[in-house]
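**Q** Below is the structure, and that's it, no one-letter string:
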């Protein structure tokens, strides 16, 4: 389309913006910080996308291009003429310039106050233990942050903007997975609770051509809230859209395990869960990421991944959480240790393990616990490796696996980190929240404060 080519030409002329594809039809793939290191370019590209989405003149989402962060622009209407193309490109350039050089709270305010106000919205400054470039609010110069400097995360800005919008009008998209264990039942009572609370509900359906994240991203400008009815796999499917748009998540637990709901203290009864949404209390949670795939609860390699592959939808619906135990017992008898190499915190360890798990939240697998003190907002990934050589020893571990105290055993390796890579001799599937999404080598990292969610007051 002419509009796509015009946008690409305009962006190419701007300092440190690279257009990576030949614009033949309607797609433009953009990277910011083209003159920086690969890692810094990733940071700047994510920052630019967040600022563009916050400014709201155009919408463009993030993507991966040959392992690096990029922004993807889709021109979807032939009515996009020269004037519209110029306006869109100018809006992107303006947002990029704000990120690149002007004194801006989207990077950091080098202040000692715990809170400050911007355009009437209250923002919270959180301490950071990372050494990262920031902008000094008074001078506009870059400096290194310390443990006492307040960092305003980019996602916080988007979420705070959405929170202000909630007071002006509450429109909620409702996405229910009919294949979830209780997804085919009636949720009329839960819906009525939401309507009585003043929410305007519009039901939307995924399709084979559009998953939950894509559906959320496409309609985000028209809604304040995304209510997802399903299990952990359904939430996993919606994670990227929620993180990119800043819509607040409401959870209706309709799945088999509902581990994220348990982590957040959300009742398994859909009506009581709807009451939590209606009450309006929100908190912000982290996401885990593996090879570009986001997850709420845990990612596993080995036994749990094999379990996810063999536990059919029919078994989940018929047996519920008991289905996990039935299939797990069968798999346990034939499980064998495998060799993996774990890169973390400037060390590499060779391990022989039955299962490696990397958790963001607390619960997973229909009753297991990653680590007894873990929360979905603590800023850490919890790693553990089951290095048991006989299946009967794993049976002895089961009470600890349920409590999250397995790290106290000699044949369990456990630690906290923010980034870890797991390599295996042959590719092995990676299970995230019950879905097989990628293969080793698997690069994990924490995505702090990524999604706002309705949760009970604590």
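**A** Arrived safely. All values reported here derive from a predicted model rather than from experimental measurement.
**Q** can we go C-alpha only for contacts and neighbour counts from here?
**A** Noted.
**Q** how about the helices in the stretch 351-458 of the chain?
**A** 391-403 (DSSP state H, counting those that start in this stretch).
**Q** By residue count, tell me the biggest strand in this structure.
**A** Longest strand of the chain, by residue count under DSSP state E: strand 442-454.
**Q** Comparison target below:
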């Protein structure tokens, strides 16, 4: 049973009357640790958008899978925008139903890291994020698909997949970034990599790896850029393979990744392609958009132009392969 709220009128800065009235559904998880902190902000966002003559519904999830179900209903009702009020996990659940539709994805960043918001330079505070919803532009971007699930950001195979699975099993997720860092430090002492067979656009290779990141976008974990050349609208996926090496060489690589150094890096193989098959003798853990998600084998493909997204009018540099057509895509008359 859906829960819908009519939000009380709160004080909010009145929006510009030149914006186009739209229909929007906000989906959020009331059991998440951040909901209590952001509940008042959500009330103000709803009031702000209603003052712009938007028709807005706030829908709260009650059980796993509700995010996808509510997004599907919004698509069927031909809503203009579904707004994910949460983190990257909430976004991933919602895009499963928005893919291939005319309903655009909007974001109110309320998660732990908010990688997509950081990638698009969407303000992390609600006042700035709601302005992007109202005055931003609509872009058509690619999605990745691993087996039967879409991803917006990346797929991780290997070390980060094992970390994500361990975090889920030990309930370290409630500690946020610290929980992940603690688990990474523990597991780094024993993880020695894996042998894997890859087929990238029919080109086969076999190698040993610590980590494979398949990226639709650049930013990873809010801090580093494994797939630093990725464009979210170029019809390609970027593949970064981290090979085993000495601890010193690995630390140097981490330094370069955190500092976002350009140029060729030791221990790294970097490729692009439209499809990737991953096979291993023993199953290797996966993560999708930051959440634990099964094991190898896996088939990964790019789905060009699969998703409409609302992004700031001034777009971040380097993430799009082409400029927006403002007259067609800007959310104003």
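**A** Nice, I can see it. If you're wondering where the values come from, they're calculated on a predicted model, not measured in any experiment.
**Q** could you show me where the helices are in the stretch 1-150 of structure 1, in order?
**A** So, for the stretch 1-150 of structure 1 - with DSSP H, counting those that start in this stretch - the helices run 2-12, 38-55, 82-100.
**Q** Go through those helices and name the closest to residue 220 of structure 1.
**A** Closest approach to residue 220 of structure 1 among the helices of the stretch 1-150 of structure 1 is made by helix 38-55 (10.6 Å; C-alpha to C-alpha).
**Q** so where is the closest one in structure 2?
**A** Aligning helix 38-55 of structure 1 against structure 2 (TM-score structural alignment) gives no matching residues.
**Q** Could you name the helices and strands sitting against that helix?
**A** Counting by 3 or more C-alpha pairs under 8 Å, 6 or more residues apart in numbering; DSSP states H and E, the packing neighbours recorded for helix 38-55 of structure 1 are strand 27-32, strand 61-65, strand 68-74, helix 82-100, helix 154-166.
**Q** for the ones you listed, which one ends up most surrounded?
**A** Ranked by mean neighbour count, the helices and strands packed on helix 38-55 of structure 1 are led by strand 27-32 with a mean of 22 (mean count of other C-alpha atoms under 10 Å).
**Q** Show me what that one is in contact with.
**A** 4-5, 8, 16-21, 41-42, 44-45, 48, 69-75, 96 (C-alpha atoms under 8 Å, 6 or more residues apart in numbering).
**Q** tell me the angle of that strand relative to strand 68-74?
**A** Angular relation of strand 27-32 of structure 1 and strand 68-74 on a 0 to 180 degree scale: 140 degrees, by axes from the mean of the first three to the mean of the last three C-alpha atoms, to 10 degrees.
**Q** now strand 27-32 of structure 1, how far from the centre of its chain.
**A** Using C-alpha atoms, centre = their mean, to the nearest Å, the mean C-alpha position of strand 27-32 of structure 1 is found 22 Å from that of the whole chain.
**Q** any idea of the angle that strand forms with strand 61-65?
**A** Angle of strand 27-32 of structure 1 versus strand 61-65, following the same axes, to 10 degrees, is 90 degrees.
**Q** The longest strand of structure 1 against structure 2, how far on average?
**A** For strand 442-454 of structure 1, the mean distance to aligned residues of structure 2 following superposition is 1.0 Å (mean C-alpha distance after the TM-score superposition for structure 1).
**Q** which part of structure 2 lines up with that strand?
**A** With TM-score structural alignment as the criterion, strand 442-454 of structure 1 aligns to 298-310.
**Q** which other residues reach the matching stretch?
**A** 95, 98-107, 132-133, 136-147, 233-237, 274-279.
**Q** one more time with 7 Å
**A** If you take C-alpha atoms under 7 Å, 6 or more residues apart in numbering as the criterion, stretch 298-310 of structure 2 is touched by 98-100, 103-106, 133, 136-147, 233, 235-237, 274-279.
**Q** re earlier: let's have the helices and strands packed on helix 38-55 of structure 1 in CSV, adding distance to residue 445 of structure 1.
**A** CSV is the format used below for the helices and strands packed on helix 38-55 of structure 1 (distance: least, C-alpha to C-alpha, whole Å):
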stretch, distance to residue 445 of structure 1
strand 27-32, 21
strand 61-65, 15
strand 68-74, 14
helix 82-100, 23
helix 154-166, 16
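**Q** Isn't residue 141 of structure 2 up against residue 233?
**A** Yes: with contact defined as C-alpha atoms under 7 Å, residue 141 of structure 2 reaches residue 233; the gap is 4.7 Å.
**Q** one step back: what angle sits between the longest strand of structure 1 and helix 154-166?
**A** Using the same axes, to 10 degrees, strand 442-454 of structure 1 lies at 20 degrees relative to helix 154-166.
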